[in-house]
Each structure stands twice: as C-alpha cells, then as structure tokens.
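Colleague: Sharing a model prediction with you, sequence too.
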Amino acid sequence: MAFQPVVDLEHQRIYAYEALVRGLNGESAFSVLSQVTTDNRYAFDQSCRMKAIELAGRLGLMKTDASLSINFLPGAMYRPENCVRATLAAAKRHRVPLKRLIFELTENEEITDYEHLESIFRVYRSNSFRTALDDFGSGFSGLALLARFQPDVVKIDMSLIRGLDSHARKHAVVSGIVGICRTLGTKVVAEGVETQAELAALRVIGVNLFQGYLFAKPGFEALPKVDL
C-alpha cells in the first residue's frame, strides 16, 4: 500500500489518507489491478481492506485525527453483511474507530446492479462507515449515483481540475458540482491539484479539501507529512 493525504485547508489538518494498492516492490496500481479476475476479486478486495487498516494502524494513523479511505469493488461483495466481517475485525484489532473508515466507489466502475450497490451502502452506513464517490465526472452516471446514494464525500476527478483556473467551461462545471454537493450536505475533494493557480481557483469556488502532488505524492508504506 501507498498512502496519499487529503488536506483540509479550512481547518489546517489532514482530513484522510487514501490507501492506494501497490506491488510488493512498489509496482503501480495498474500492474496489480490488471491481475484481478472474477475468480480472485473477492480475496483481493478483502486483502486490500485488511492490509490498509493494518498498515495504517502500524504507521501511526491513530496518532492523528485523520480518517482512512479505502477503495472497494462492488462486484466482490456478494453478501455485504458477511463481507464486512473481516473489515470490522481488522478495525477492532488495530483500534481504528469505524467512523474513521471511508469506502470509495470509483465512478469508472460500471454499475449493472443498483439494488446490490444500495445494499452495500446500507450495510456501510449501519456500521458507521462513511462513503465516497471517487473520480467524479470521469465515468458512468455520476449525477445519477450522487442522487441515488448521496455519498458522504464526492472526489472530483483530476481531468476536471487540471487547468481549471484558465478553462472557463471546467470552472463552470466544477462550480456546479460544488453547488449541488453543498445543497446535499456532501463534502467535496478536488483530486490531482498540482498548481497554486488551480488551488486558488478552487478555494474561490468553495472547495476546502484537496488531494494532489501540490501537497504530497503517495508514500509507499508511509503516511506522508504535509506542511500546512
């Protein structure tokens, strides 16, 4: 695992660390995810959850007030109430409060069974987990997912963030997303922030949570420090 911080500039703190899968020698997420198949995705999903919680706990997550954000594969959760048992056990074992766990669904994941996804969100909420919609604006039916499931956090994809300070249409789209999320009471994270100009434009729009190389690159088996 590598961990990348999500920074809360309004409160001058790290809001969360996102756990990003890596190979044993630091190989990219793509090289690992390309080996996930229908036959092994349940075991992979379960292993990632437990590894992220275990490693973050060992690296000192509980010495901070940051949450831990973990990506999940809806297709790996055949029976959600059973599939979270290992997660609950790992959190208890490493003394990570359940309310500090965020599970991210990427918008690039094509959803074919909305009722199943709804049952996953219901089980997450019943266990005090928070939920996030990742890569918002880059994939399938983002607004439909937002309206139906109303996650706690929306993470705007970097394709919309890149250069929005000088791109009027991107600026307008991101402003619209932020306005919708504000109305729904959903937090917004801007992903892939790399320049001070992008950051300044996003702050004017009303974004306070940021993730990107401007603040920190992912740390391989480390919780990166951020100079706030």
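Modeller: That came through fine.
Colleague: contacts, neighbours, all on C-alpha from now
Modeller: Will do.
Colleague: State the three-state secondary structure for the most centrally placed residue in the chain.
Modeller: Central residue of the chain (C-alpha atoms, centre = their mean): Glu104, 4.4 Å from the mean position. Per DSSP: H, G, I helix; E, B strand; the rest coil, the secondary structure class of Glu104 is strand.
Colleague: can I assume it is in contact with Leu68?
Modeller: No. Counting by C-alpha atoms under 8 Å, Glu104 stays clear of Leu68, with 10.4 Å between them.
Colleague: next structured bit after the biggest helix by length in the chain?
Modeller: Criterion DSSP state H: the longest helix present in the chain is helix 41-59. Following helix 41-59 in sequence order, the next helix or strand is strand 67-71 (DSSP states H and E).
Colleague: quick check: angle from that next one to helix 41-59?
Modeller: Compare the direction of strand 67-71 with that of helix 41-59 by axes from the mean of the first three to the mean of the last three C-alpha atoms, to 10 degrees and you get 160 degrees.
Colleague: Which element is encountered next along the chain beyond strand 67-71?
Modeller: Sequence-wise, the next helix or strand downstream of strand 67-71 (DSSP H and E) is helix 80-83.
Colleague: got a list of contacts for that following helix?
Modeller: For helix 80-83, contacts defined as C-alpha atoms under 8 Å, 6 or more residues apart in numbering pick out 46, 77, 119-120, 123.
Colleague: Then stretch 163-176?
Modeller: Applying C-alpha under 8 Å, 6+ apart, the external contacts of stretch 163-176 come out as 156, 160-161, 197-198, 200-201, 205.
Colleague: Mind checking which of the residues you listed land in helices?
Modeller: Applying DSSP H to those, the entries found in helices are 160-161, 197-198, 200-201, 205.
Colleague: Could you find the two of those that are most distant from each other?
Modeller: Across those, the longest distance by C-alpha to C-alpha is 15.0 Å; it joins Leu160 and Ala200.
Colleague: out of those two, which sits in the more crowded spot?
Modeller: Higher neighbour count among Leu160 and Ala200: Leu160, with 21 against 13, using other C-alpha atoms under 10 Å.
Colleague: dropping in the other structure now:
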Amino acid sequence: MDSPLHGYSKLSCTECRNGAGLDFDFTMAFQPIVDVATGSVFAQEALVRGMNGEGAGSVLARITDANRYRFDQACRVKSVQLAAQLGITSHLSINFLPNAVYRPELCIRTTLEAAETYGFPHARIIFEVTEGEQITDHAHLLGIFTEYKRLGFLTAIDDFGAGYSGLNLLAEFQPDIIKLDMALIRGIDSNRPRQAIVRGIAQVCAELGIRVIAEGIETAEELKPLRDFGITLFQGYYFARPQFEGLAAVKTA
C-alpha cells in the first residue's frame, strides 16, 4: 500500500490551494487574538469554513484517514494565501492535525513554499494543535513541535485544560503559547475553582516563559479576573466574531 506521503513531491502549493485529492472545497474565516496591553491585534486565527460560510463541523465531518494529510496541507496553504491577500500584518495562527503529519521535515515544505509564494513571513506563523484531538504518540507530537520551532515557527497548544495531554505534555515540551479552553473561562468571574485553576496555570506559564491566550471571552466581567492574573492575550466574541474570508472590526480593550 502507498504511504500517505507517496507522491509528496508532486503536491505543489497551487495543488494544495485548490484542494488536490479532495472531493470537496472549503475556505477560511479569521478571528483576531487581541493584546490588551498594547491595544493591538496579536494574531489572526484561520478557521475552516464551507464555501457558503458553513461552520467548521460540516467540513471536518468529511475528513477521513485517506484524505487527512491532503486536507491538512490544503488548510495551511489556503490560510497563508488568504492572509497575504487580506494584508494581515500580525501573526497568523493555523490549526494543524498532528495525526496528519507523517514526517514533519517533509510535511512542512508546502507551508514554507506557500509563505514564499505569497510573501508572508514564516516567522509570523503560529502552528497550534488542539488538545481535543486524541494523540496516542506523544513522541511524534514532540518531534513535530521541535522541528517547527527549529524552522522558526511559533508553536501553540489549543484548548489547554480540556483534552488528552494537559500538564504532562507541558512538562515534556514548552510551546511558545497555550490557549486556555473556553470551558475554563466561561463565568470565571463568579467561579472560584476556575479562578484558582487559571491563576495557577498562568503562574506556571510565566515561570516557563510561555504566553497564555484566554479564548472564548464574551463579557467584560470574564475579562477582569483574567487581566488580574497577568494575562494580556484574548480571543472571543467580546472582541470580535470570526469574519468569513475577511478581517473583523476589533474591540481592543
């Protein structure tokens, strides 16, 4: 049987952008991550959408073991292409599927080609892995992160506190960024256990030199205790909703 990387050299940037090997098309929306300390946009996260604005679930439901690699590659190229077209000058955050990366030194080549083709500096790309995707091979994930950092990309763990790895993964590898799961954030202003947990995570990350993003912010009341914990990076409807193939107007404080 062919390896998932069979024919890799034939996958050009253009082919990935056009969804080569996929029987469906998709695009991206962008949601900002705000730095309240500077009143600026720290990053724009690329979020998968259907061609008519359908949610990510309708697209991700079509991912199989057979097309996972090509979908992951196409996501990267489409994200970079649209970011360049929209004139994004902040970081660009791209979600990746660790189970779709077979050899990180090969799988990253298309991203590097896209960054060069569309003129988007690869040093401004953040690769974030969702902790909600079950990862059975931690050594493989650590290898991906290590290679990406070696090449100058930033690395992030998304949905931290909700998935399969948590503090054990953080003890083995320190990404540049962690994104707190929104379940920890919801109603945190009136929930002492959540406050204690998030305060502790923020303290650990400060000692390890890891930046923290609190996602899912919906109210000013949720924002206040998080700022008191020293967190300055935020994402959520309070600041801006995802914008289909565009950039939303942003509340910066």
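Modeller: That came in fine, so what should we check first? Keep in mind that what you see is a predicted model, and the values were worked out from it rather than measured.
Colleague: one step back: what's the residue nearest to the centre of the first structure aligned with over in the second structure?
Modeller: In the second structure, the residue paired with Glu104 of the first structure is Glu128, using TM-score structural alignment.
Colleague: got it, and Ser141 of the first structure?
Modeller: By TM-score structural alignment, Ser141 of the first structure lines up with Ser165.
Colleague: Tyr15 of the first structure now?
Modeller: Counting by TM-score structural alignment, Tyr15 of the first structure lines up with Phe42 in the second structure.
Colleague: now do Ser119 of the first structure
Modeller: Counting by TM-score structural alignment, Ser119 of the first structure lines up with Gly143 in the second structure.
Colleague: Tell me, how many residues neighbour that match?
Modeller: 15.
Colleague: For the match of Ser141 of the first structure, list the residues it contacts.
Modeller: By C-alpha under 8 Å, 6+ apart, the contact set of Ser165 of the second structure is Glu131.
Colleague: how about the helices in the second structure?
Modeller: In the second structure, the segments counted as helices under DSSP H are 13-17, 56-60, 68-85, 104-107, 109-118, 138-150, 166-172, 182-185, 192-208, 220-228.
Colleague: most packed of those?
Modeller: Of all those, helix 68-85 has the most neighbours on average by mean count of other C-alpha atoms under 10 Å, namely a mean of 23.
Colleague: State the distance from Ala132 of the first structure to Ser175 of the first structure.
Modeller: Relative to Ser175 of the first structure, Ala132 of the first structure is positioned 19 Å away (C-alpha to C-alpha, to the nearest Å).
Colleague: next one: Val84 of the first structure
Modeller: As judged by C-alpha to C-alpha, Val84 of the first structure and Ser175 of the first structure stand 35 Å apart.
Colleague: Please apply the same query to Ala90 of the first structure.
Modeller: Distance, Ala90 of the first structure to Ser175 of the first structure, by C-alpha to C-alpha: 39 Å.
Colleague: do Tyr213 of the first structure as well
Modeller: Separation of Tyr213 of the first structure from Ser175 of the first structure (C-alpha to C-alpha): 22 Å.
Colleague: now Asn40 of the first structure
Modeller: Counting by C-alpha to C-alpha, the gap from Asn40 of the first structure to Ser175 of the first structure is 40 Å.
Colleague: which position in the first structure aligns with Ile201 of the second structure?
Modeller: Alignment note: Ile201 of the second structure maps to Ile177 in the first structure; criterion TM-score structural alignment.
Colleague: residue contacts, Ile185 of the second structure?
Modeller: 194, 214-217, 222.
Colleague: one more time with 10 Å
Modeller: By C-alpha atoms under 10 Å, 6 or more residues apart in numbering, the contact list for Ile185 of the second structure reads 191, 194-195, 198, 214-218, 222-223, 225-226.
Colleague: Equivalent analysis for Glu118 of the first structure, please.
Modeller: Going by C-alpha under 10 Å, 6+ apart, Glu118 of the first structure touches 124, 148-149.
Colleague: Equivalent analysis for Thr219 of the second structure, please.
Modeller: Contacts of Thr219 of the second structure (C-alpha under 10 Å, 6+ apart): 186-187, 189, 236-239.
Colleague: Throw those into JSON lines and include distance to Ala139 of the second structure and neighbour count, thanks.
Modeller: Converted to JSON lines, those look like this (distance: C-alpha to C-alpha, whole Å; neighbours: other C-alpha atoms under 10 Å):
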{"residue": "Arg186", "distance to Ala139 of the second structure": "32", "neighbour count": "17"}
{"residue": "Gly187", "distance to Ala139 of the second structure": "35", "neighbour count": "18"}
{"residue": "Asp189", "distance to Ala139 of the second structure": "37", "neighbour count": "17"}
{"residue": "Gly236", "distance to Ala139 of the second structure": "32", "neighbour count": "19"}
{"residue": "Tyr237", "distance to Ala139 of the second structure": "35", "neighbour count": "16"}
{"residue": "Tyr238", "distance to Ala139 of the second structure": "37", "neighbour count": "18"}
{"residue": "Phe239", "distance to Ala139 of the second structure": "36", "neighbour count": "22"}
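Colleague: mapped onto the first structure, which of these are still contacts?
Modeller: Compared against the first structure with both residues aligned by TM-score structural alignment, their matches' C-alpha atoms under 10 Å, these retain 186-187, 189, 236-239.
Colleague: Present those as JSON lines; the columns should include distance to Ile33 of the second structure.
Modeller: Shown next, in JSON lines, are these (distance: C-alpha to C-alpha, whole Å):
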{"residue": "Arg186", "distance to Ile33 of the second structure": "17"}
{"residue": "Gly187", "distance to Ile33 of the second structure": "20"}
{"residue": "Asp189", "distance to Ile33 of the second structure": "21"}
{"residue": "Gly236", "distance to Ile33 of the second structure": "8"}
{"residue": "Tyr237", "distance to Ile33 of the second structure": "11"}
{"residue": "Tyr238", "distance to Ile33 of the second structure": "11"}
{"residue": "Phe239", "distance to Ile33 of the second structure": "8"}
